[in-house]
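Undergrad: curious how this folds, go ahead:
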Amino acid sequence: MNLKKLDAFVMVVERNSFSEAAAAMKSSQPSVSLKIKSLEEELGFELLDRRAAGIRPTSAGMLVYSAAKDIKVRWKTLEDNLDEFQGKLTGTLSIGASTIPGTYLLPGWIKTFRSLYPKVDVRIEIGDSKSVLDQLQNHQIDAAVIGIKVDSRLLTSKPIASDSLVLVTPIGHPLLHAECPDFTEIQQYDFVLREEGSGTRKMMEHFLMEKGMSVDDLNISISIGSTESVLAAVEAGLGISFVSRLAAIPAAKAGRISIINNLEPYDREFYLVTHSDSQNRPLIKQFTETVMDSQGIEKAQTFEQND
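TA: This is a model prediction of the structure:
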């Protein structure tokens, strides 16, 4: 069995398109089509229903898709274990992250990891928490760093960092002059909101709920898709907003926005999420230990000495 045929089949099913699958695999559409046709001939079953709207796997195709995903995970684990057996760690580690940890935390962790395991290539994809989790569940990435704890038998979440949501305003905003602002005062002002699906949005909704409020109680002036865009909108005077302190502090130091420090912040944690059936792969395991263990450098140096 040629693994490249399985890769092509899995990619077509997940992308629902031969052309998109070919682009993702850096291949040509005819080449992908030939691989799948060869796979169908080898197995003796039609795997894709090409007559329906879009491309859908047949009943046999669903069985092959499920088995192919399992084979790919097992093969990656085998490759990692063989590398570990030889006293080295190589390969590609794919990490998905939501905006805040992906921008302000992950680069430092990757720098440490790469200094310990220089033969490992790291690929980072930034997106909202929901899309990152979807990629992880489909084994399109190896690990995720997000601001949401996941309750699932398929995924494992470990807290790795802390942050807080703080209220930010344009320079000179009236809230800056209030000695002890009441939380309900935010209803008086235009509000800049993050898009649905983001970890920051979900945490803000929890924060409002604890205060007996909801998003519907806010005077939304604009909904926007990234923390930096929120900061830019606040800086431009479009409203106030809750953002990560990690993002707010550099913007405040640069004189772009102000932080309302005498309003209670809302603490939150970031989590490293891995797929339960691949979390013990050496690549993923070593990255997890590097992030969570302050003694990761000493362990890694011992690991690489035999290379």
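Undergrad: please make it C-alpha for all contacts and neighbour counts, starting now.
TA: Will do.
Undergrad: so how far is residue 255 from the closest residue in space to residue 175 that isn't next to it in sequence?
TA: Nearest residue to residue 175 in three dimensions, chain neighbours excluded: residue 181, at 6.9 Å (CA to CA, 6 or more residues apart in numbering). Separation of residue 181 from residue 255 (CA to CA, to the nearest Å): 22 Å.
Undergrad: and what of residue 239?
TA: Residue 239 is 16 Å from residue 255, by CA to CA.
Undergrad: ok, the two, which is more surrounded?
TA: residue 239 (24 against 12; other CA atoms under 10 Å).
Undergrad: which residues touch the more buried one?
TA: 169, 170, 189, 190, 191, 192, 221, 233 (CA atoms under 8 Å, 6 or more residues apart in numbering).
Undergrad: what about the spatially closest residue to the first one that is not a sequence neighbour, how many neighbours?
TA: Translated: residue 169. In space, and not counting its chain neighbours, residue 169 is closest to residue 240: 4.7 Å by CA to CA, 6+ apart. Residues within reach of residue 240, counting by other CA under 10 Å, total 28.
Undergrad: how near is residue 240 to residue 111?
TA: Computed as CA to CA, the residue 240 to residue 111 distance reads 34 Å.
Undergrad: secondary structure element for residue 39, which one?
TA: Secondary structure from DSSP states H and E places residue 39 in helix 29-43.
Undergrad: buried residues in that helix?
TA: Applying a neighbour-count criterion of 16 or more other CA atoms under 10 Å, one finds 29, 32, 33, 35, 36, 37, 39, 40 buried in helix 29-43.
Undergrad: could you dump those to JSON lines with distance to residue 15?
TA: Formatted as JSON lines, those follow (distance: CA to CA, whole Å):
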{"residue": "29", "distance to residue 15": "13"}
{"residue": "32", "distance to residue 15": "13"}
{"residue": "33", "distance to residue 15": "14"}
{"residue": "35", "distance to residue 15": "16"}
{"residue": "36", "distance to residue 15": "14"}
{"residue": "37", "distance to residue 15": "17"}
{"residue": "39", "distance to residue 15": "18"}
{"residue": "40", "distance to residue 15": "19"}
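Undergrad: residue ranges of the helices in the protein, please?
TA: If DSSP state H is used as the criterion, the helices of the chain fall at 3-15, 18-24, 29-43, 59-85, 99-104, 106-116, 129-137, 199-210, 227-235, 245-253, 282-292, 296-304.
Undergrad: those: which one's closest to residue 159?
TA: helix 282-292 (8.8 Å; CA to CA).
Undergrad: another one to check against the first:
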Amino acid sequence: MALNYHQLHIFYTVAERGSFSAAAQALHMTQPAVTMQIQALEDYFGSKLLIRSTKKIELTEAGHTLFPFALRSMELMRETEKSMSGFTSMLEGRLQLGASLTIGEYVLPRLLGPFGKQHPHISIALKVMNTTQIIEDIVSHQLNFGLVEAPVHHPDMVSEPVMEDELKLIVPVGHPLAAKDLVKLNEAVTYPFVLREKGSGTRQVMEAELERRGIRPERLETVMELGSTGAVKSAVEAGLGVTIISPSSVKHEQALGLLKVVDIEDAEFKRKFYSIHLKSTLLPVSAVTFLAFLKDAKQPL
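TA: The predicted model follows:
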């Protein structure tokens, strides 16, 4: 019998998940099939790799020695697929991904067209939902991967930055600040604000930068908190206040002359967008190609 990557992948997943049943579920295999592959691996090395108990699987000394090599083999496979994806002229497949609101509604639509022209045989099924729902669907294998507005700290997930965004001050046409292209932060915060709800990625980025600049978020005159970027835009357009959100979400309103993007001279509300997927699952080449496309995208957000 020859050593193969598939068996190392199974061993890694069993060790990481702590049970044969959990590994079988993650790998879409039956538990007896997982057990058989582990036994074959132990026969190959002539040594027990796992200690099976009623509570949890534990690694033997040989298992501890093998584990980092199994991890490196998975990382090497991911790097190989990423490097070789550019040479694949006829990629096929159906990508199922989830994206948080700003990414799914305002960023990706401008990029899916160019990607589709380059790779017409890849179909994409996009679900727009919150980060918690995306994680749940990835864990249950309903999605290949997700795109979110903040890094995810989950024991089963890989979280990698793929794009960068910068929030800007958005004001209605006719507002005193609309006559300016550049304002100071202390001037901007004297006006009433319409904000996303507490806990949203946009709100967190804004408040973190305010605090970094010595301004307590509570100092803002917040006239309204809303649960979607669309609702915030409508409230600002109606003259209820100003806001700080991604300029990618107001391109249409800018073109119609309804809202204006104003730069803040002494503050930067920058953030990254992240891809997330299961550690135990290798992304298909089509997904690796799509993520590489996003990282290389030159369109301003």
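Undergrad: care to give me the TM-score?
TA: Remark: TM-score between the superposed chains equals 0.61 [TM-score structural alignment, normalised by the length of the second structure]; 224 aligned residues with a CA RMSD of 3.6 Å.
Undergrad: related to what we said a few turns ago, tell me the contacts of the aligned partner of the residue nearest to residue 169 of the first structure in the second structure?
TA: Residue pairing (TM-score structural alignment): residue 240 of the first structure is matched to residue 242 of the second structure. With contact set as CA under 8 Å, 6+ apart, residue 242 of the second structure has these partners: 169, 170, 171, 172, 191, 192, 193, 194, 236.
Undergrad: same thing with residue 271 of the first structure?
TA: With contact taken as CA under 8 Å, 6+ apart, residue 271 of the first structure is in contact with 144, 145, 146, 147, 148, 149, 157, 158, 159, 160, 161.
Undergrad: make it 10 Å
TA: When contacts are counted by CA atoms under 10 Å, 6 or more residues apart in numbering, residue 271 of the first structure is found next to 97, 101, 144-150, 156-162.
Undergrad: cool, residue 118 of the first structure as well?
TA: By CA under 10 Å, 6+ apart, residue 118 of the first structure lies in contact with 88, 89, 90, 111, 112, 304.
Undergrad: filter the residues you listed to the buried ones?
TA: 88, 89, 90, 112, 304.
Undergrad: in the second structure, what residue spans correspond to strands?
TA: In the second structure, the segments counted as strands under DSSP state E are 50-51, 58-59, 93-99, 122-128, 145-148, 157-172, 182-183, 193-196, 222-226, 243-245, 259-264, 269-278.
Undergrad: for the fourth one, which positions count as buried?
TA: Of all the residues in strand 122-128 of the second structure, those buried under the rule 16+ other CA under 10 Å are 122, 124, 127, 128.
Undergrad: what's the nearest residue to the alignment partner in the first structure of the third one if we skip its chain neighbours?
TA: Translated: residue 127 of the second structure. The alignment partner of residue 127 of the second structure in the first structure, by TM-score structural alignment, is residue 125. Computed as CA to CA, 6+ apart, the closest residue to residue 125 of the first structure that is not its neighbour in sequence is residue 96, at 4.7 Å.
Undergrad: next one: residue 253 of the second structure
TA: In this structure, residue 253 of the second structure finds its nearest non-sequential neighbour in residue 259, 5.6 Å apart by CA to CA, 6+ apart.
Undergrad: show me what the one you found lines up with in the first structure.
TA: Match for residue 259 of the second structure (TM-score structural alignment): residue 257.
Undergrad: also residue 105 of the second structure?
TA: Match for residue 105 of the second structure (TM-score structural alignment): residue 103.
Undergrad: and if you look at residue 167 of the second structure?
TA: In the first structure, residue 167 of the second structure lands on residue 165 (TM-score structural alignment).
Undergrad: that older thread, show me which pair in the buried ones among the contacts of residue 118 of the first structure is furthest apart.
TA: So, these by CA to CA: farthest apart are 88 and 112, at 16.6 Å.
Undergrad: ok, so of the contacts of residue 118 of the first structure, who is nearest residue 286 of the first structure?
TA: Closest approach between the contacts of residue 118 of the first structure and residue 286 of the first structure, by CA to CA: residue 89, at 9.1 Å.
Undergrad: what residues are up against that closest one?
TA: 79-83, 116-120, 282-283, 286, 300, 303-304, 307.
Undergrad: how does it look with 6 Å?
TA: residue 83 (CA atoms under 6 Å, 6 or more residues apart in numbering).
Undergrad: would you mind measuring from it to residue 122 of the first structure?
TA: Taking CA to CA, one finds residue 89 of the first structure at 12 Å from residue 122 of the first structure.
Undergrad: try residue 41 of the first structure
TA: Distance from residue 41 of the first structure to residue 122 of the first structure, by CA to CA: 36 Å.
Undergrad: likewise for residue 38 of the first structure?
TA: Distance from residue 38 of the first structure to residue 122 of the first structure, by CA to CA: 32 Å.
Undergrad: do residue 57 of the first structure as well
TA: Residue 57 of the first structure is 32 Å from residue 122 of the first structure, where distance means CA to CA.
Undergrad: re earlier: I'd say the match of residue 259 of the second structure and residue 167 touch.
TA: No. The pair residue 257 of the first structure and residue 167 fails to qualify as a contact (CA atoms under 6 Å) at a distance of 10.3 Å.
Undergrad: the two: who's more crowded?
TA: Taking other CA under 10 Å, residue 257 of the first structure and residue 167 do not tie; residue 257 has more neighbours (26 against 22).
Undergrad: what sits against that one?
TA: 169, 170, 171, 235.
Undergrad: now do 10 Å
TA: 168-173, 231-237, 240, 248-251.
Undergrad: drop anything exposed from those.
TA: 168-171, 173, 231-235, 237, 240, 248-249, 251.
Undergrad: on that earlier part again, and the match of residue 167 of the second structure, what is it in contact with?
TA: Contacts of residue 165 of the first structure (CA under 10 Å, 6+ apart): 200, 203-204, 207, 241-248, 264-268.
Undergrad: do you know how far it is from residue 289 of the first structure?
TA: 27 Å.
Undergrad: kindly report the same for residue 3 of the first structure.
TA: Taking CA to CA, one finds residue 3 of the first structure at 30 Å from residue 289 of the first structure.
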